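K.L.:
return atomic coordinates for the entry below.
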Amino acid sequence: MSLLTRLNDDMKQAMKNKDKERLSVIRMVKASLQNESIKLGKSELSEDEDLTILSRELKQRKDSLQEFKSAGREDLVEKLEMEIEIIQEYMPEQLSDEELSAIIQETIQETGASSKKDMGKVMSAIMPKVKGKADGSKINKLVQQFLN
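P.N.:
This next block holds a predicted model:
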């Protein structure tokens, strides 16, 4: 089932359940998908493109969450946490720390990286492998640990 089909089904269910918060988040995600599809001139996006957009939406909210927490805006923090939770339902299952470490070590061996100077090479090789399945900042920290 494509992401757009799933979003449409969930949107109908949210309307029936009068779940305004879920409905709002689904509409925002759908709008982002449709905007991207128009921008790229495609009628339908690939799974990879869908995942990129979902990841971007999630990252925006996580960044905003940190800002709101530091500003003491608890009302907005709660709203964003709920939005993040809903968007994560559409993301692929996240990799465990052990799985992520194994992928990072394997990629470091593949690229022949040995120091922090090779960080960019390692990151560019890892990101396509774990797209949507792990947070970029978490990957960055683990790669730094392994390259020390």
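
K.L.:
from here on, just use CA atoms for contacts and neighbour counts.
P.N.:
Noted.

K.L.:
so who does the residue nearest to the spatial centre of the chain touch?
P.N.:
By CA atoms, centre = their mean, the mean C-alpha position of the chain lies nearest to residue 55, the distance being 2.5 Å. Counting by CA atoms under 8 Å, 6 or more residues apart in numbering, residue 55 touches 91, 132.

K.L.:
here is the second sequence; please produce its structure so I can put it next to the first one:
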Amino acid sequence: MSLLERLNNDMKQAMKNKEKDKLSVIRMVKASLQNEAIKLGTELTEDAELTVLSREVKQRKDSLHEFDKAGREDLVEKLRTELTVVELYLPKQLSEEELSEIVTETISEVGAKSKAEMGKVMAAIMPKVKGKADGSLVNKLVQQHLS
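P.N.:
This next block holds a predicted model:
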């Protein structure tokens, strides 16, 4: 089942269950996917869908951080709910241990020895973990392994 089919089915279910918040988030995600397809002028590949979903998660996490700093608990709670819904459509996230293994393997593949080569490592690792790990966590682990 494609992502759009899943979204449509979940949207119908949310309507039946009168889950307004979930319905709203599903509609936003669906709109983002459709806008990206229009922008590219073609059907989205699984990889492109992952990119859109990752962007949606990142936007919400950034906003969550800002609202939390500003003390806007009402908006923080709303964004946490939205994040939970969007994350349902992402692939299973890698644990820190699994991610650490991938980082170690990639560093040896690339032959990186210092933090100066961090860009090469990040360029090699991000396609491997796309949609399965947060970029800031990957960055942190790469820095730890290279120091």
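
K.L.:
now do the same for the residue nearest to the centre of structure 1: helix, strand or coil?
P.N.:
Here residue 55 of structure 1 is helix, with the state taken from DSSP: H, G, I helix; E, B strand; the rest coil.

K.L.:
for residue 132 of structure 1, same thing?
P.N.:
Applying three-state DSSP: residue 132 of structure 1 is coil.

K.L.:
and for it, the neighbour number?
P.N.:
Residues near residue 132 of structure 1, counting by other CA atoms under 10 Å, number 22.

K.L.:
try residue 106 of structure 2
P.N.:
That count, for residue 106 of structure 2 with other CA under 10 Å as the rule, works out to 20.

K.L.:
aligned counterpart of it in structure 1, please.
P.N.:
Applying TM-score structural alignment, one finds that residue 106 of structure 2 aligns to residue 107 in structure 1.

K.L.:
wait, its match touches residue 126, no?
P.N.:
Yes - with contact defined as CA atoms under 8 Å, residue 107 of structure 1 counts as touching residue 126 (6.5 Å).

K.L.:
state the helix or strand in which residue 144 of structure 2 lies.
P.N.:
helix 135-146 (DSSP states H and E).

K.L.:
against which helices or strands is that helix packed?
P.N.:
helix 96-110, helix 118-129 (3 or more CA pairs under 8 Å, 6 or more residues apart in numbering; DSSP states H and E).

K.L.:
average offset between that helix and structure 1?
P.N.:
Here the mean offset of helix 135-146 of structure 2 against structure 1 after fitting is 0.3 Å, by mean CA distance after the TM-score superposition for structure 1.

K.L.:
what angle separates that helix from helix 96-110?
P.N.:
Helix 135-146 of structure 2 and helix 96-110 are oriented at 60 degrees to each other (axes from the mean of the first three to the mean of the last three CA atoms, to 10 degrees).

K.L.:
tell me the buried residues in helix 135-146 of structure 2?
P.N.:
135, 138, 139, 141, 142, 146 (16 or more other CA atoms under 10 Å).

K.L.:
do the same with stretch 7-17 of structure 1
P.N.:
Those buried within stretch 7-17 of structure 1 under the rule 16+ other CA under 10 Å are 7, 11, 14.

K.L.:
now the counterpart of the first one in structure 2: how far from residue 130 of structure 2?
P.N.:
Counting by TM-score structural alignment, residue 7 of structure 1 lines up with residue 7 in structure 2. Counting by CA to CA, to the nearest Å, the gap between residue 7 of structure 2 and residue 130 of structure 2 amounts to 20 Å.

K.L.:
I appreciate the help and will end here.
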